[in-house]
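Q: pasting the structure only:
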């Protein structure tokens, strides 16, 4: 009897642990080589204990942002890009925003973010969560922005 109780207790504790938490990481803003063109923000969303939707990404360092998805036209093979109103994030899943797929287009990155090589980003979800993440700011070739190189 004691062995059965100990086994049941061990099994119930094995399921214990911290539940997954909705989070965002690996945020990188890749600057457009042409200042008047939009830049692209890439990151990964890790789902928590419930299904949610990513509704918006904002930052005090930018003028405007839009969630988009790239793909290929099945008929022509041409690259396409379409805006998304939201992005579903299933519980305990991972959604990657990366080149050639989902990404956030960003207009008007300010000089401060370019000089610091980082900017604060805020991810707004359908459950009311607002997650702040510092995104790395880099040139299209992966180097630090020119403005940062000039700062002494």
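A: Structure received. Note that this is a predicted model, so its numbers are computed, not measured.

Q: contacts and neighbour counts: CA atoms only from here.
A: Noted.

Q: measure residue 5 to residue 13 for me?
A: Shown here: residue 5 relative to residue 13, a distance of 12 Å by C-alpha to C-alpha, to the nearest Å.

Q: and for residue 29?
A: Distance of residue 29 to residue 13, computed by C-alpha to C-alpha: 41 Å.

Q: settle it for me: which of the two has more neighbours?
A: Per other C-alpha atoms under 10 Å, whichever of residue 29 and residue 13 has more neighbours is residue 29, with 26 against 10.

Q: residue 12 versus the more buried one, what's the distance?
A: According to C-alpha to C-alpha, residue 29 and residue 12 sit 43 Å apart.

Q: the helices in this structure, which residues?
A: 2-14, 111-116, 146-150 (DSSP state H).

Q: can you say which of the ones you listed is packed in most?
A: Here the criterion is mean neighbour count by mean count of other C-alpha atoms under 10 Å, and of the helices of the chain the winner is helix 111-116, at a mean of 17.

Q: coming back round to it: and the helices of the chain: which comes nearest residue 54?
A: Nearest to residue 54, of all these, is helix 111-116, at 23.5 Å by C-alpha to C-alpha.

Q: for comparison:
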């Protein structure tokens, strides 16, 4: 698959390993400067001819769901627009600013919640999220191509 391998960006390395290429499932390992390493389940898919990546953190063994501490963690997914051209990869997350503004103006209606510190996250069903990406996946406000939220730009370091 085109995603498999090691990708370099400023102060970070992301490595995709195929779990099931037919269904677009991967393991993503992230290394960011001055942060602990992360492991994610990643799903790649196409909606309306646009490529997207959904990532969800893998719970560390030490924080098992059956423990008191582990029972208090909530796993959140994030959605990224994928632009892949040869050895160049751009991953653009859904813009939090755009989402907040659209919700505030009642221009979109989708199940969501907010944390105490104001982080908005979507709680809609998989089908509703697919419909949302189908409708807004090409919106340059939702997935900005320039400015502070333009996404992470990677260069392929190595194929396995």
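A: Now that the structure is in, tell me what you want to look at. Predicted, not measured: the structure shown is a model, and the values here were computed from it.

Q: and the TM-score between them?
A: Overlay of the two chains. TM-score (TM-score structural alignment, normalised by the length of structure 1): 0.32; 78 aligned residues with a C-alpha RMSD of 4.9 Å.

Q: if you count neighbours, what's buried in the strand or helix carrying residue 16 of structure 2?
A: Element membership of residue 16 of structure 2, judged by DSSP states H and E, is strand 12-20. Within strand 12-20 of structure 2, the residues that count as buried by 16 or more other C-alpha atoms under 10 Å are 13, 14, 15, 16, 17, 18.

Q: rewinding a little: wait, which of the helices of structure 1 is closest to residue 124 of structure 1?
A: Of all the helices of structure 1, it is helix 111-116 that lies closest to residue 124 of structure 1, at 20.6 Å by C-alpha to C-alpha.

Q: which neighbouring elements make contact with that closest one?
A: The contact analysis (3 or more C-alpha pairs under 8 Å, 6 or more residues apart in numbering; DSSP states H and E) places helix 111-116 of structure 1 against strand 130-138, helix 146-150.

Q: distance to residue 113 of structure 1 added to the ones you listed, as a markdown table?
A: Listed next are these as a markdown table, based on distance: least, C-alpha to C-alpha, whole Å:
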| stretch | distance to residue 113 of structure 1 |
| --- | --- |
| strand 130-138 | 7 |
| helix 146-150 | 9 |
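
Q: hang on, the earlier thing: and the helices of structure 1: which comes nearest residue 39 of structure 1?
A: Per C-alpha to C-alpha, nearest to residue 39 of structure 1 of the helices of structure 1: helix 111-116, 11.9 Å.

Q: about what we covered before: Throw the helices of structure 1 into CSV and include distance to residue 79 of structure 1, thanks.
A: Below are those laid out as CSV (distance: least, C-alpha to C-alpha, whole Å):
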stretch, distance to residue 79 of structure 1
helix 2-14, 47
helix 111-116, 29
helix 146-150, 30
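
Q: which one of the ones you listed lies closest to residue 68 of structure 1?
A: Of all those, it is helix 111-116 that lies closest to residue 68 of structure 1, at 22.2 Å by C-alpha to C-alpha.

Q: in contact with the closest residue to residue 57 of structure 2 other than its chain neighbours, which residues?
A: If you skip the residues right next to it in sequence, residue 57 of structure 2 has residue 40 as its closest partner in space, 4.2 Å away by C-alpha to C-alpha, 6 or more residues apart in numbering. Going by C-alpha atoms under 8 Å, 6 or more residues apart in numbering, residue 40 of structure 2 touches 27, 28, 29, 55, 56, 57, 58.

Q: out of the residues you listed, who's the most crowded?
A: Within the contacts of residue 40 of structure 2, neighbour counts (other C-alpha under 10 Å) peak at residue 28, which reaches 23 neighbours.

Q: isn't it up against residue 14?
A: Yes: assessed by C-alpha atoms under 8 Å, residue 28 of structure 2 is found in contact with residue 14 at 6.7 Å.

Q: let me see the ranges of the strands in structure 2.
A: Taking DSSP state E as the test, the strands found in structure 2 are 5-9, 12-20, 25-32, 38-47, 50-57, 78-85, 88-93, 112-114, 120-122, 152-158.

Q: dump those to CSV, plus distance to residue 103 of structure 2.
A: Below are those laid out as CSV (distance: least, C-alpha to C-alpha, whole Å):
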stretch, distance to residue 103 of structure 2
strand 5-9, 32
strand 12-20, 32
strand 25-32, 31
strand 38-47, 22
strand 50-57, 22
strand 78-85, 17
strand 88-93, 17
strand 112-114, 10
strand 120-122, 10
strand 152-158, 25
